[in-house]
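Asker: could you look at this predicted model? Sequence included:
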Amino acid sequence: MIHAASFALIDSVNVLLIGVVVALGLIIPPHGPYRKTVALLIGGDWFGVFLLALLSLLVFNNLGGLVISFTESVAFGIVIILAGILIAVLTALGGSNDALIQRILVPLKNPGILTVLTGTILGLAQSITSAPFFLGLIELSATPLAPTWKYSWVILYATLALSLPMLSAVLVGIVRRYPNSVAGHFFDWMRQRPQAMTLFAGYGVGILLIVMGVVELLT
C-alpha cells in the first residue's frame, strides 16, 4: 500500500491543473467565486481520476496472477525506471502550458455544471497519460487484500493523486486574502517563473521514478 500511495503522490504533481488553479486565483476578482469555482473544478477532476482508477483496478484485478508476477519481476523495476526517463525527456522537449490553460479557463468563468465537466475531462485526460497513475494501481492490485478493500482504497488513491492541486488551491486562496504575506511573495516569485517551475516538477517526477525503480530492482 505504501508503494501505491507513493505513486499516487507522485501523480499529484499535476502541473496543468495547478496552473489552472493559479490562473483562476489571478483572474477571479477578490470578492469573486474563487472557492466555489475551484471546489467544483477539483471535485470534477477527482471524479474523473476516481472513475478511471476504479475501471483500471477492475482490469488489473481480472488479470490476477499476471499482475502479481509482473510486480515481483525485474521487469517492473525496469518499467518504472523507463517511465522516469521518458518523463524527464518529455519535460526537456515540452513547451509551455499557457495556451492550453487559457482554453481551459473559458468554461470556468461562471461556476456551474460546465466547471465540474471540465474538471472531470481534465482528470481523465491527465490520468490516462500518467505512468505513475497506472503503476500505483498495478501495485494496489497486487496487494494481498480482499477485492472490497482494494476498491475502497481507490477513494484514498484518487484523493492522494489530487493532494498537491488541493494544497495549491488552499495556498492560492490564502494568498488572495493576504497578498502581502510571506506566502504571497513566494507565490509571486513562482508565478514569474512558470517555465522553471514546470521543469522542476517534470524533472523531479522523473528522478523520483528512476530512484523508485532502482530501489525496486535492489529489493
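Answerer: Everything's here; your move. Numbering: from 1, shown residues only.

Asker: every contact and neighbour count from this point should use C-alpha atoms.
Answerer: Will do.

Asker: any idea how far the longest helix along the chain is from the chain center?
Answerer: For the chain, the helix that runs over the most residues, judged by DSSP state H, is helix 34-63. Averaging C-alpha positions (C-alpha atoms, centre = their mean, to the nearest Å) puts helix 34-63 10 Å from its chain's average.

Asker: hang on, residue 78 packs against residue 215?
Answerer: No. Between residue 78 and residue 215 there is no contact under C-alpha atoms under 8 Å: 10.5 Å.

Asker: more crowded one of these two?
Answerer: The residue with more neighbours, out of residue 78 and residue 215, is residue 78; 16 against 12, by other C-alpha atoms under 10 Å.

Asker: so the more buried one is in which element?
Answerer: With elements delineated by DSSP states H and E, residue 78 resides in helix 74-93, which encompasses its position.

Asker: continuing past that helix, what's the next helix or strand?
Answerer: Read in the C-terminal direction, the helix or strand following helix 74-93 is helix 98-105, with elements assigned using DSSP H and E.

Asker: ok, and here's another one to check against it:
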Amino acid sequence: MIHAASFALVDSINVLLIGVVVALGVMIPPRGPYRKTAALLISGDWLGVFSLALLSLLVFQSLGAWVVAFAESWTFGLVIALAGLLIAGLTAWGGTNDALIEKILVPLRRPGPLTVATGLVLGLVQSVTSAPFFLGLIELAATGLPRGAQYAWVILYASLALSLPTLSAVCVGVVRRRPRSLVGKAFAWMKERPQQMTLSAGYGVGVLLILMGVWKMIWPG
C-alpha cells in the first residue's frame, strides 16, 4: 500500500491544475468567489480522478495473477524507470501551459456546474496521460487486500493524487488575504519563474520515478 500511495503522491505534482488554481487567484477579484470556484474545480477534478481510478482498478483486478506477477517482477521496475525517463524527456522538449490555462479559465469565471464539469474533464485527461497514476493502481491491484478494501482505498488514492493541488488552493487563498506574508512572497517568487517551476516539477517527477524504478528492480518483491 505504501508503494501505491507513493505513486499517488507523485501524481499530485500536477503542474497544469496548480497553474489553473494560481491563475484563478489572480483572475478573481479580491472579494470574488475564489473559495467556491476553487472548491468546485478541485471537487470535479477529484471525481474525474476517482472515476478513472475505479475503472482502471477493475480492469487490473480482472487480469488477476498476471498483474500480481508483473508488479512483483523486476520488469515492473524497468517500466517505472522508463516512464521517469520519458517524463524527463518530454519536460525538456515541452514548453509552458500558459495558453492552455487561458482556455481552461474561460468557463471558470463564474462558479457553477460548468466549473465542476471542467474539473471533471481536467481530472480525466490528466489521469489518462499520467504514468504514475496507472503504475500506482497496478500496485494497488496486486496487494493481498480483499477487493472491497481495494475499492475503499481508491478514495484515499484519488485524495492523495489531489493533495498538492488542494494545498496550493489553500495557499493561494492565504496569499489573497495576506499578500505580504511569507507564503505570499514565495508565490510571488514562483509566479515570476513559471518556466523554471514547470521544468522543476517535470524533472522532479522523472527523477522520483527513476529512483522508484531502480529500487523495484533491485528489490522486486
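Answerer: Right, received. Where do you want to start? Only a predicted model underlies this, so the values are computations on that prediction, with no experimental measurement involved.

Asker: now for the helix holding residue 78 of structure 1, which elements pack on it?
Answerer: With contacts defined as 3 or more C-alpha pairs under 8 Å, 6 or more residues apart in numbering; DSSP states H and E, the packing partners of helix 74-93 of structure 1 are helix 131-142, helix 194-218.

Asker: if you set the cut-off to 6 Å instead, what comes out?
Answerer: With contacts defined as 3 or more C-alpha pairs under 6 Å, 6 or more residues apart in numbering; DSSP states H and E, the packing partners of helix 74-93 of structure 1 are helix 194-218.

Asker: from the contact counts, what lies against the helix it packs on?
Answerer: Helix 194-218 of structure 1 sits against helix 74-93, with contacts defined as 3+ C-alpha pairs under 6 Å, 6+ apart.

Asker: look up how far residue 85 of structure 1 lies from the residue lying closest to residue 83 of structure 1 once chain neighbours are set aside.
Answerer: When the adjacent residues along the chain are set aside, residue 83 of structure 1 lies closest to residue 131, with 6.3 Å between them (C-alpha to C-alpha, 6 or more residues apart in numbering). Residue 131 of structure 1 is 11 Å from residue 85 of structure 1, where distance means C-alpha to C-alpha, to the nearest Å.

Asker: again with residue 65 of structure 1
Answerer: In this structure, residue 65 of structure 1 and residue 85 of structure 1 are 28 Å apart, going by C-alpha to C-alpha.

Asker: residue 200 of structure 1 now?
Answerer: Separation of residue 200 of structure 1 from residue 85 of structure 1 (C-alpha to C-alpha) stands at 14 Å.

Asker: these two: who's more crowded?
Answerer: More crowded of residue 200 of structure 1 and residue 85, by other C-alpha under 10 Å: residue 85, with 18 against 13.

Asker: what residue of structure 1 is the furthest out?
Answerer: Of all residues in structure 1, residue 180 sits farthest from the chain's C-alpha centroid, using C-alpha atoms, centre = their mean; the distance is 29.0 Å.

Asker: in three-state terms, label that residue for me.
Answerer: Here residue 180 of structure 1 is coil, with the state taken from DSSP: H, G, I helix; E, B strand; the rest coil.

Asker: so how far is residue 219 of structure 1 from it?
Answerer: Separation of residue 180 of structure 1 from residue 219 of structure 1 (C-alpha to C-alpha) stands at 48 Å.

Asker: before we move on, what about residue 99 of structure 1?
Answerer: 43 Å.

Asker: and for residue 95 of structure 1?
Answerer: Counting by C-alpha to C-alpha, the separation of residue 95 of structure 1 from residue 219 of structure 1 is 37 Å.

Asker: higher neighbour count, those two?
Answerer: Between residue 95 of structure 1 and residue 219, counted using other C-alpha under 10 Å, residue 95 has the larger neighbour count: 11 against 7.

Asker: tell me, how many residues neighbour residue 128 of structure 2?
Answerer: With neighbours defined by other C-alpha under 10 Å, the count for residue 128 of structure 2 comes to 14.

Asker: tell me the contacts of the residue lying closest to residue 85 of structure 2 once chain neighbours are set aside?
Answerer: The spatial neighbour of residue 85 of structure 2 that comes closest, neighbours along the chain excluded (C-alpha to C-alpha, 6+ apart), is residue 206 at 5.9 Å. With C-alpha atoms under 6 Å, 6 or more residues apart in numbering as the criterion, the residues that contact residue 206 of structure 2 are 84, 85, 87, 88.

Asker: show me what contacts the first one?
Answerer: This means residue 84 of structure 2. Contacts were defined as C-alpha under 6 Å, 6+ apart; by that measure residue 84 of structure 2 touches 206, 209, 210.

Asker: try it again with 10 Å
Answerer: With C-alpha atoms under 10 Å, 6 or more residues apart in numbering as the criterion, the residues that contact residue 84 of structure 2 are 78, 90, 131-132, 202-213.

Asker: so it versus residue 212 of structure 2, what's the distance?
Answerer: 9 Å.

Asker: same deal with the second one?
Answerer: If you measure residue 85 of structure 2 against residue 212 of structure 2 using C-alpha to C-alpha, the figure is 12 Å.
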